[in-house]
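Peer 1: after the sequence you'll find the predicted model.
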Amino acid sequence: MKPRLNAYAIAPQMIQAMLDLEDKVKNSGLEESLFHLVKIRASQINGCAYCIHMHTREARAHGETEERLYLLDAWRESPLYTDRERVALAWTEALTLVAETRAPDADFEALKDQFTDEEIVKLTLVITTINAWNRISVGFRSIHPVKAVHAVA
């Protein structure tokens, strides 16, 4: 796989707008562990290796466990996630797959037991932002850092 183009170099003002949104979303007040889990789960669904690489490294640096990262794509079958994380992950999947799910009422209603209305908006913007980054990275074939010993020709 090789990159198609470098959006950062070609349209720096547009990418800066995304970076500014990312900064606002990251500093929205939602717990950092939830922020990382949502970003990783959406990136798994979208098949974005670049973002999975980035956000799993960040999650580890902020104390996330290997076990929770490994089991994230099977979160429904694992007791390692809190009720708050579970409804956030369900909402992440619903919005990431919105063309299929149409954002079910049940998933939205479940949020109300764990999040305030303001937090629901913030969570939705986290999901929206990572989905945008996934589309940029997958669309332009961004390549995550690779150690030479692991690189495949």
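Peer 2: Ah, there it is.
Peer 1: all contacts plus neighbour counts: C-alpha atoms, from now on.
Peer 2: Will do.
Peer 1: quick check: buried residues in stretch 137-146?
Peer 2: Buried positions in stretch 137-146, judged by neighbour count with 16 or more other Cα atoms under 10 Å: Ser137, Val138, Arg141, Ser142, Ile143.
Peer 1: the most centrally placed residue in the chain sits in which helix or strand?
Peer 2: For the chain, the residue nearest the mean C-alpha position is Lys39 (1.4 Å; Cα atoms, centre = their mean). Using DSSP states H and E, Lys39 maps to helix 32-46.
Peer 1: the longest helix along the chain vs helix 32-46, what angle?
Peer 2: For the chain, the longest helix by residue count, based on DSSP state H, is helix 117-139. Using axes from the mean of the first three to the mean of the last three Cα atoms, to 10 degrees, the inter-axis angle of helix 117-139 relative to helix 32-46 is 40 degrees.
Peer 1: please compare the first structure with the one that follows:
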Amino acid sequence: MTKSRVSLPANAGDDPISGSALALQPEALAAFNQLYGTLWSRGVLDHPSKELARLRNARKTNCVFCKNVRFSQAKAEGLDETQVEQIRDGYEDSDLSSRQKLILSYTDTFLIAPNEIDDALQNAMKGEFSDEEIVELTAALALFMGFSKIAVSLGGMPDSLPTFEMPTPD
């Protein structure tokens, strides 16, 4: 069952994003889609790294759509469902690589207490990622968090979805 806390316009799209409450702000939705596509398809950070952060955010915000979509480029670059299943609380003891665990740790800190990005976490990030990659990851996290919270708080997303793959935003 899908419940929306606002009335959707008659011209809302068919996909979960353009068919959501965001359709009430078409210019903002278009700007989001452009920025989101830029971060995904014209950035410097690899797609599996961004996808790990996006999926961890989805689990923290409980966005049904975000939790169940997989972007094709991350999958093509090697992110698989075995890894995705480990993006849960307790990932520290998982089989994920140290780089993947670092991304999840940075994501959690960003989402929960961004002022607690201490010297140790900052140094670990700088040891693994370029400054450009850190900025891209952080900007992506802000978008993931903000827009998933919009979707969750306004409603209108399906209550459940199967896991599915879709093209990477461009």
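Peer 2: Done, it's in. Everything quoted here is computed from the prediction, not taken from an experiment.
Peer 1: TM between them?
Peer 2: The TM-score (TM-score structural alignment, normalised by the length of structure 1) is 0.81; 142 aligned residues with a Cα RMSD of 2.1 Å.
Peer 1: quick revisit: which of the buried residues of stretch 137-146 of structure 1 sit farthest apart?
Peer 2: For the buried residues of stretch 137-146 of structure 1, the maximum inter-member distance is 9.0 Å, found between Val138 and Ile143 (Cα to Cα).
Peer 1: circling back: residues contacting whatever residue of structure 2 lines up with the residue nearest to the centre of structure 1?
Peer 2: Alignment note: Lys39 of structure 1 maps to Arg54 in structure 2; criterion TM-score structural alignment. By Cα atoms under 8 Å, 6 or more residues apart in numbering, Arg54 of structure 2 lies in contact with Cys66, Ala140, Leu141, Phe144.
Peer 1: so the residue mapped onto the last one from structure 1 versus Lys112 of structure 1, what's the distance?
Peer 2: In the superposition onto structure 1, Phe144 of structure 2 corresponds to Ile130 when matched by TM-score structural alignment. Applying Cα to Cα, to the nearest Å, one obtains 22 Å for the distance of Ile130 of structure 1 from Lys112 of structure 1.
Peer 1: repeat that for Ala42 of structure 1.
Peer 2: For Ala42 of structure 1, the distance to Lys112 of structure 1 - Cα to Cα - is 21 Å.
Peer 1: then Asp20 of structure 1?
Peer 2: 28 Å.
Peer 1: what about Leu141 of structure 2, how many neighbours?
Peer 2: Applying other Cα atoms under 10 Å, we find 21 residues neighbouring Leu141 of structure 2.
Peer 1: who's more crowded, Ile130 and Lys112 of structure 1?
Peer 2: The residue with more neighbours, out of Ile130 of structure 1 and Lys112, is Ile130; 22 against 14, by other Cα under 10 Å.
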